[in-house]
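>>> could you work out the structure for the sequence below:
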Amino acid sequence: MIPIPLEFIRSMARQPVRNYIAPGLSSYIIGAPHEGGCVRLFESEREQQFAITPHSHRFDFHCLVLQGRVTNRLWRKSTAGDDFVETKLIFDSLGKYKRGATEAVRRVSHDTVYSAGQGYAMKAEEVHSIYFGRDTSVLFFEGPNVLNTSVILEPWVDEKAIETFRVEPWMFQKETA
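All right, here's what the predicted structure looks like:
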C-alpha cells in the first residue's frame, strides 16, 4: 500500500465542523458529498474525556486510522449484559434528531483499539461508542443510507431510563471561512 500523506488529505478538506460530538473533535468533508455517501476526515486534537452515547448509523462505513488511535466499543445483544433502553432516532439535520420507538434490551460491550495503518468497518445496524486519542486522524468512508433511522442506547436503572444522549450548544459548530 502506498501511504497518502496526511497533509495531502488535509489540503482537500472543507466544510469544517468543530466539536463534532466531543470537545476538540473536528469533521471535514473530503471531495464532493453525494447521495451515495461521502468521505470525511475526523481529527481529534485532544484525548476524549467522556463517553459518547452508544449509537448506530443509517449507513455502513469503513474507517482508516491515519494517525493516533481510536477505541471502538461494540455493543452486542446478550442475556448476560446490562439493561438499556434502545431508542430509534429520526435524523432531521446535523445535530437535530427526533426520538421514536423504544425497546428494552440487554447489551454487553467489547473494546478494540486501532492505531495508525489499521482499519475497521461497521454495518448500519451495529451499535458502538468511539473514543479518540489526542492527535488522531481517521479517514471515514460513509456509504449510502441503508436505514431510515439509527438507534441509541441509554441505561435502564431503578426502573427508569437515564437519558445520556444530548446535543449541547457547543457541539456541531460550523466554521465560516
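>>> from now on I want contacts and neighbour counts done on CA atoms only, so please keep to that.
OK.
>>> following the helix or strand hosting Asp82, which helix or strand shows up next?
Counting by DSSP states H and E, the element that carries Asp82 is strand 69-93. Using DSSP H and E, the helix or strand that follows strand 69-93 in sequence is strand 96-115.
>>> how far off strand 69-93 does that following strand point, in degrees?
160 degrees (axes from the mean of the first three to the mean of the last three Cα atoms, to 10 degrees).
>>> please tell me how far the residue nearest to Trp75 when sequence neighbours are not counted sits from Ile130.
Leaving aside its sequence neighbours, Trp75 sits nearest to Ser109 (Cα to Cα, 6 or more residues apart in numbering; 4.4 Å). Ser109 is 12 Å from Ile130, where distance means Cα to Cα, to the nearest Å.
>>> buried set for the strand holding Asp82?
With burial defined by 16 or more other Cα atoms under 10 Å, the residues of strand 69-93 counted as buried are 69-76, 83-90.
>>> could you list the buried residues of the helix or strand harbouring Ala32?
Taking DSSP H and E as the definition, Ala32 sits inside strand 25-34. Within strand 25-34, the residues scored as buried using 16+ other Cα under 10 Å are 25-30.
>>> next one: it to chain centre, how far?
14 Å (Cα atoms, centre = their mean, to the nearest Å).
>>> here is the second sequence; please produce its structure so I can put it next to the first one:
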Amino acid sequence: MTTALPDLRDLDMESVLEHSYKDYHVKGFDYLCLHRSEGLTLKAYFFEGDVQNASEVVNPHNHRYDFHTTCLSGAVENRWYRSYPFGFNGDTRPQRYNMFEWRTPLNGGGGFTLSGEITLQNYRAMQCSRGEGYDMAADELHTIQILKPDTVLLLVQHEDVVPVDQPTLTFTQSVEPPDLSGLYNKFTADQAVKRIEQLKSLTAG
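Predicted coordinates for the structure are as follows:
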C-alpha cells in the first residue's frame, strides 16, 4: 500500500513530541504528528479502548483545512452532515443541534462558546477498511465511527483556509459542550516510539 509518509526512521522527534497528543478530543484517541508545516501536515490517529464502542468518536464539526484520510488498519465510517436544503430519499431525518464555536486551547483559544441552534441531516456515509479513504473539504460537516478494534488512520492535512484566529464549528444535541477534562495529554518519548514502530509495521512493503 502506498502512503504519503515521511521516512519513519528519520523523524524529527522533538517536533513529533511537541505536536502530538494522547487522548486527543476523547479518551482512547491518540494523535501522532509526523510532519508539520504551513502547507502540509501528516498525522496518524490511533483508536483504542471505549472510543471503539462509541456511536461517534466526536460530534459533527467542520475543519480549518482540507484533508484526505486513509485507513491503515481496522475500519472507519465517515458521516457527512448538511443543513437546509434537506433530502428525504432514504436520507436520515433532520435533527436539531446546538452550535458551538470552537477555538482550540492548543492555539491559545478558550474552547467552546454556544452560538445558536441549527437543524442538520446525516445525508451520506462511507465505510473504509485498510487501504481505502476519503476526502474532506474544510467547510464540510462530518463525524466518524470506528468499526473495528485497533483502527489506525493516516491524515494528509493541507494548508489552513480558515485563519487560526477564527473559530470552527462543533454541533451537539446536548445543551452542554463536550467535556475537555483529562484530554490533550503529551506523549513520552517511549510512547511516541511505540506508535512509530506500529506505523512502520502497518506501512511496510
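>>> TM-score for the pair, please.
Superposed pair, TM-score by TM-score structural alignment, normalised by the length of the first structure: 0.79. Supporting alignment: 167 aligned residues with a Cα RMSD of 2.7 Å.
>>> and the top helix by length along the second structure, what does it pack onto?
When the second structure is parsed with DSSP state H, its longest helix is helix 189-203. Other elements packing on helix 189-203 of the second structure under the criterion 3 or more Cα pairs under 8 Å, 6 or more residues apart in numbering; DSSP states H and E are helix 13-19, strand 65-73.
>>> so the longest one corresponds to what in the first structure?
Using TM-score structural alignment, strand 65-73 of the second structure lines up with residues 59-67 of the first structure.
>>> in the superposed pair, what's the mean gap between the matching stretch and the second structure?
Its matched residues in the second structure lie on average 0.9 Å from stretch 59-67 of the first structure after superposition (mean Cα distance after the TM-score superposition for the first structure).
>>> tell me how far that stretch lies from the chain's centre.
10 Å.
>>> check contacts around the spatially most central residue of the first structure.
The C-alpha lying nearest the average C-alpha coordinate of the first structure belongs to Ile130 (Cα atoms, centre = their mean; 6.1 Å). Applying Cα atoms under 8 Å, 6 or more residues apart in numbering to Ile130 of the first structure gives the contacts 51-52, 70-73.
>>> Tyr81 of the second structure too?
Contacts of Tyr81 of the second structure by Cα under 8 Å, 6+ apart are 60, 120-124, 140-142.
>>> now Val39 of the first structure
Residues near Val39 of the first structure by Cα under 8 Å, 6+ apart: 29-31, 33, 139-142.
>>> what is the equivalent residue in the second structure for Phe84 of the first structure?
By TM-score structural alignment, Phe84 of the first structure lines up with Tyr97.
>>> hang on, its match packs against Ile118?
Yes: using Cα atoms under 8 Å, Tyr97 of the second structure is in contact with Ile118, at 5.4 Å.
>>> hmm, back to that, return the closest of the contacts of Ile130 of the first structure with respect to Gln173 of the first structure.
Ile52 (17.2 Å; Cα to Cα).
>>> what's the burial count for Leu155 of the second structure?
Using other Cα atoms under 10 Å, Leu155 of the second structure has 22 other residues around it.
>>> so what's the nearest residue to the match of Phe84 of the first structure once chain neighbours are set aside up against?
In space, and not counting its chain neighbours, Tyr97 of the second structure is closest to Gln173: 4.8 Å by Cα to Cα, 6+ apart. If a contact means Cα under 8 Å, 6+ apart, then Gln173 of the second structure has 96-98 as its contacts.
>>> with His19 of the second structure instead?
With Cα under 8 Å, 6+ apart, His19 of the second structure has these contacts: 32-33.
>>> circling back: in which helix or strand would I find the residue nearest to the centre of the first structure?
strand 127-132.
>>> next, the contact list for Glu47 of the first structure, please.
132-135.
>>> export these to JSON lines and tack on neighbour count and distance to Phe165 of the first structure?
As requested, the contacts of Glu47 of the first structure are exported to JSON lines (neighbours: other Cα atoms under 10 Å; distance: Cα to Cα, whole Å):
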{"residue": "Phe132", "neighbour count": "25", "distance to Phe165 of the first structure": "18"}
{"residue": "Gly133", "neighbour count": "19", "distance to Phe165 of the first structure": "21"}
{"residue": "Arg134", "neighbour count": "18", "distance to Phe165 of the first structure": "23"}
{"residue": "Asp135", "neighbour count": "15", "distance to Phe165 of the first structure": "25"}
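>>> Ser11 of the first structure: which of those is nearest?
Nearest member of the contacts of Glu47 of the first structure to Ser11 of the first structure, counting by Cα to Cα, is Asp135, at 17.4 Å.
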